[in-house]
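> A structural model of the following input is requested.
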Amino acid sequence: MDAIANSPLLSRLSRWFPGLSLVRHYQRAWFRDDMRAALSVTAVALPVAIAYAQLTGVGAVVGLYSCVLPMLVYAVFGSSRQLIVGPDAATCAVLAAVVTPLAAGDAQRHWQLIMTMTFMTGVWCILASRFRIGVLAEFLSKPILMGLLNGVAITIIVGQFSKILGFRYQEPYLLERLLHTPTYLAQTHWLTLAIALLTLMVFLLAKMMRPHWPAAMLAIAVATLVSWGFSLGDNGVAVVGSVSSGLPEFQSPVFELGLVRELVMPALNLTMVSFISMMLTARSFAAKNGYDIDADAEFRALGFANIAAAAAQGFAVSGADSRTAINDASGGKTQLVSVLSALIILAIILFATAPLAFIPSSALGVVLVIASVSLIDIKALWRLRKRDNGAFTLAVITLLAVLFIGVIPGITMAVLLGLFQFLKVVMRPDDQILGVNQKGILRSLGKGDKVKPIAGILIYRFNSPLTYFNAVYFKRRLLARIAQQELIETVIIDAVSCFSHLDLSVMAMIDELHKLLRKKGITLILAGRKRELLAWCEAAGVDVSDGDIIIRPDLTMAVRMLTNYKAAVSQGLAPQVRKQDDPDEVLAHSLL
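This next block holds a predicted model:
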């Protein structure tokens, strides 16, 4: 057994299937903690999965289908030891917003479109992993994601009031629903509201008296017992209704060209939101437990988990922060927690779905409201105003977009805002003029007098990779800096900070800049990446053979050689530089 566990084949497989590493390193002492954590995760996952199924617009058992196979798949492909995947508030809200108008009231078609979008989301994730573009998902910065989640949470909470109070919304958008609030309050079904209040009371009491118990499951259990005992379903209280047991009967997703076309971009938006949400959770718990995770590997794991969800007749999944936190708090050590929890849920699907029929919809609405409240963090949003006003503005714009134009347009705007934010940083970065301090170390010139400029030399640093869309800005900023200085004889550009790849537009700009500076009697030196710059100049047809553009290995050497040579010339120890001379050779000769 040890020989198999330590075989080179298994070692190679572990790179693609990180969960298999537990086969090689699993310790028996971990099993008790993993089993306890699995029971705790299941206790929370069951009511939440059923509630999210209603939010998505499908049957209760579909929420359970969405747990089992994705959890098993992630346990194999995922690199996080604590992360639990499953139905998530944001992903379900997106699915419902996209699919409901396309289904046009056809429940079967609604379910099939949900599976189609889930499958497409999985494909997007795998493509992103294949091309190693997990970084693209980070266009949704933390402030933007904060605004997005707050907006989605508020939208869900308002949407659940109809289940809690026992009426049905006629308007699809949040603003119109709020405007008609007085009319809806007059339609309150008091018995439905009473069950909702009972559920909330049991939840709060359980949280106060037994914080480690599964409060949501206890609250749902009490509400279900009351519903069953008093036949509330026959008295106007909406209940889940009959839930089929056993494995799902396979039905293929919808692949009509017109409908698929409608789902392409929403599926991409869902991919971005679910992955970023998952990564925030996975990274935080990985850091807490002292290990690293690979973004591209997590993208692949999320993709396979969503394809598995579609194959199991379920809906899209993401990293579940509440269930992950419970897993960690219960002492879960490995991905085996996901496996054990999935098997427990599978047993319930096969043998114990009958009690689910009596669950009141208002009780599930309370669970969804409680879960959504945990996503709202207005205080953190407000703190951004003092720390970073620009980030606060982005978060508020995203929040308002989700609330007033809808979840999908809001997410699209969030992605675009993230992209524009990135482009702004790259296209209009900070720049600096460098000088030397009393110890002779190069530092940025500031408001103090500890760092002094070098007479006749301007050392320029551009804090972004140079590319075709910021080359003109670079040239304009450098010339503006030169115009602010007096008696500049030499300009040294820190090439390490801005030359990252060959761009013909950039090299053409450098050639133009050099010719312009030469007319003003200013020498141009590029410091750093000497081999690459020589190769790039040759590829772009920029002539450096006559020494007009000087390239040096690094910034410190460029400054030292230039100042030493100027000192040598001033003392009559070095000949005047001719164009065909290499300054390195001239300096060496002068020092000898």
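> C-alpha from now on. contacts and neighbour counts both.
Noted.
> which residues touch residue 87?
Going by Cα atoms under 8 Å, 6 or more residues apart in numbering, residue 87 touches 48, 49, 52, 63, 66, 67, 315, 316, 317, 318, 320.
> To compare against the first, here's the next sequence to fold:
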Amino acid sequence: MPKLRQYFPILEWGRRYDRAALSSDLLAAVIVTIMLIPQSLAYALLAGLPPEAGIYASIAPILLYAVFGTSRALAVGPVAVVSLLTASAVGQVAQQGTAGYAVAALTLAFLSGVFLILMGVLRLGFLANFLSHPVIAGFITASGILIAASQVRHLLGIEAGGQDLAQIVSSIMRNLDQTNGITLLIGAAATGFLFWARRRLRATLARLGTPDLLADILTRAGPVAAVVATTLAVWALDLEARGVQIVGRVPQGLPPLTMPGLSPDLLRALLMPAILISVIGFVESVSVAQTLAAKRRQRIDPDQELIGLGAANLGAAFTGGYPVTGGFARSVVNFDAGARTPAAGAFTAIGLAVAAVALTPLVHHLPNATLAATIIVAVLSLVDFSILRKTWRYSRADFVAVAVTILLTLLLGVEIGVASGVAISVMLHLYKTSRPHVAEVGLVPGSQHFRNVLRHSVTTDPRLLTLRVDESLYFVNARFLEDLIQKRVTEGCAIRDVVLMFSAVNEVDFSALESLEAVNQRLRDMGVGLHLSEVKGPVMDRLKRSDLIRHLNGRVFLAQYDAWVALTDAPDLRGGSDGAP
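Modelled structure (predicted):
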């Protein structure tokens, strides 16, 4: 039974579900449903799909995540960045507006689901750690700019397109003379209202004495108000006849059963985009889930999250949706509204299903400009250029990674941007570990502590070289240490003993072992002893299985102070000898 609960977390929280949790979850579901209706329609538009696809992608996936997910507050569904990635990937294999485009979107969700579940079963959630946070922040910032720029055409009522910022801006400028004045007025008004509602409405309602709960609901319903007002205006004034582009007919009913395309060519074309979408979606989702869980002293299982998100994507693939993940904004709203369990998501799915059955005819006259305004206001909150300032002050290498990711995403498109971000993250890690920090240390007077000779006033002995290695040793950096020892010993001809202080070394792989054996032999030939100190137990266990310890041209000391006493003429301040207590 415990094993079953591991893969079906609903069995864990479901057996303790009570009336208090039910009331909290229902309230959260009402608030999130109000927020999700216009958001889902808008994100489908961003993905290049019919508006109903956004609703469909928010029903079955949420229900499946409630069964398999471990976060109590994560709200799963379409999000801006994944929608943009979907449009970029699917647009390369099918023409927008065709049946093939919709099938390709289903296939992308299917591949993402399979990949995520496979990673979860194999417990490979740690692989997402190779995508560093600065690179993710840079990619999301650039994506927010691209998304906002791509929606300007809907605010103007013109035809324009492009995969990167230069193409989008160029296309808009070429067609600027086709701007529809009424569409621009609607779009500008909706954008202005949504920005005001996001920043000022809550405070305004509080000044008017509105109860906190009602103020929260009304603030979250800001996009709904914009949708209702502009839809009524288009319908009452017959603005469609004056060139205002509208959503049009939205099928009324529950999500249909659909089948992704399984042709080898299509699967091959979408495999890499699916992997990238999966990794980006998982990193964003699990970071949100962990943050919210920590606030309530709860925990999530990243590997089970992979299975939950994978199941959600498979659900989207077979019910007319497209790739989904946990959204930051809706998850925070869900948490703040008091969601206690994933059942809040299930109630949200029921609310969206009711909307799909009963409310879709009401959005027929909804102008695309309003949906574009909803997207722009939502994604601009993702743009954070402060990451450039922060990384510049803290780490120039991280700054370069962020800057390059932003530039490549803006100039070459999202797929190249995110692929470059992954590559930069890995290369940055390899670069940092290929040149480990190795400090020459000496004894702090009057103590048994050893510190960097460049940072502290310490005692050294010209006959003894002590190097503290502050990184695990593996194939990438083994030669660096070997060259450093060789250079230092040949420069200091008085050196007769070298001690490698391994207090920070957690791993020595086979390449590094061979390098240490080469150092040992070279120092033996030079008449210099090689010693190790403060070697961690697991590292020592492995070294004992090698020839290094048996043929070591020196000794292994429990503490660096033991080595200092044994290899110099210094007295043992502990009152014993050679490390004796």
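> Got a TM-score for the pair?
The TM-score (TM-score structural alignment, normalised by the length of the second structure) is 0.89; 562 aligned residues with a Cα RMSD of 2.7 Å.
> hang on, the earlier thing: next step: the contacts of residue 87 of the first structure restricted to helices.
The helices, defined by DSSP state H, take in 48, 49, 52, 63, 66, 67 from the contacts of residue 87 of the first structure.
> most neighbours, which of these?
residue 67 (32 neighbours; other Cα atoms under 10 Å).
> separation between the equivalent of it over in the second structure and residue 398 of the second structure?
Alignment note (TM-score structural alignment): residue 67 of the first structure maps to residue 58 of the second structure. Using Cα to Cα, to the nearest Å, residue 58 of the second structure is found at 36 Å from residue 398 of the second structure.
> before we move on, what about residue 473 of the second structure?
Residue 473 of the second structure is 23 Å from residue 398 of the second structure, by Cα to Cα.
> now the strands for the stretch 1-150 of the second structure?
Counting by DSSP state E, counting those that start in this stretch, the segments of the stretch 1-150 of the second structure that form strands are 76-77.
> how about the helices of it, start to end?
2-7, 10-14, 19-46, 51-56, 60-68, 80-90, 99-121, 133-156 (DSSP state H, counting those that start in this stretch).
> Would you confirm that residue 470 of the second structure contacts residue 504?
Yes. Residue 470 of the second structure is within contact range of residue 504, at 5.0 Å (criterion: Cα atoms under 8 Å).
> So between the two, which is more surrounded?
For residue 470 of the second structure versus residue 504, the count of surrounding residues by other Cα under 10 Å is larger for residue 470: 17 against 14.
> How much space separates the equivalent of the more buried one over in the first structure from residue 432 of the first structure?
Taking TM-score structural alignment, residue 470 of the second structure has residue 463 as its aligned residue in the first structure. Residue 463 of the first structure sits 8 Å away from residue 432 of the first structure when distances are taken as Cα to Cα.
> Next, residue 532 of the second structure: secondary structure please.
strand (DSSP: H, G, I helix; E, B strand; the rest coil).
> any idea how far the equivalent of it over in the first structure lies from residue 23 of the first structure?
Aligned by TM-score structural alignment, residue 532 of the second structure pairs with residue 526 of the first structure. Going from residue 526 of the first structure to residue 23 of the first structure by Cα to Cα gives 54 Å.
> same thing with residue 390 of the first structure?
Residue 390 of the first structure is 48 Å from residue 23 of the first structure, by Cα to Cα.
> repeat for residue 353 of the first structure
33 Å.
> between the two, which one's more packed in?
More neighbours surround residue 353 than the other of residue 353 of the first structure and residue 23, with 17 against 14 (other Cα under 10 Å).
> now the helices for the stretch 201-350 of the first structure?
For the stretch 201-350 of the first structure, applying DSSP H, counting those that start in this stretch gives helices covering 215-229, 257-289, 295-311, 321-329, 336-351.
> That concludes my questions; thank you for your assistance.
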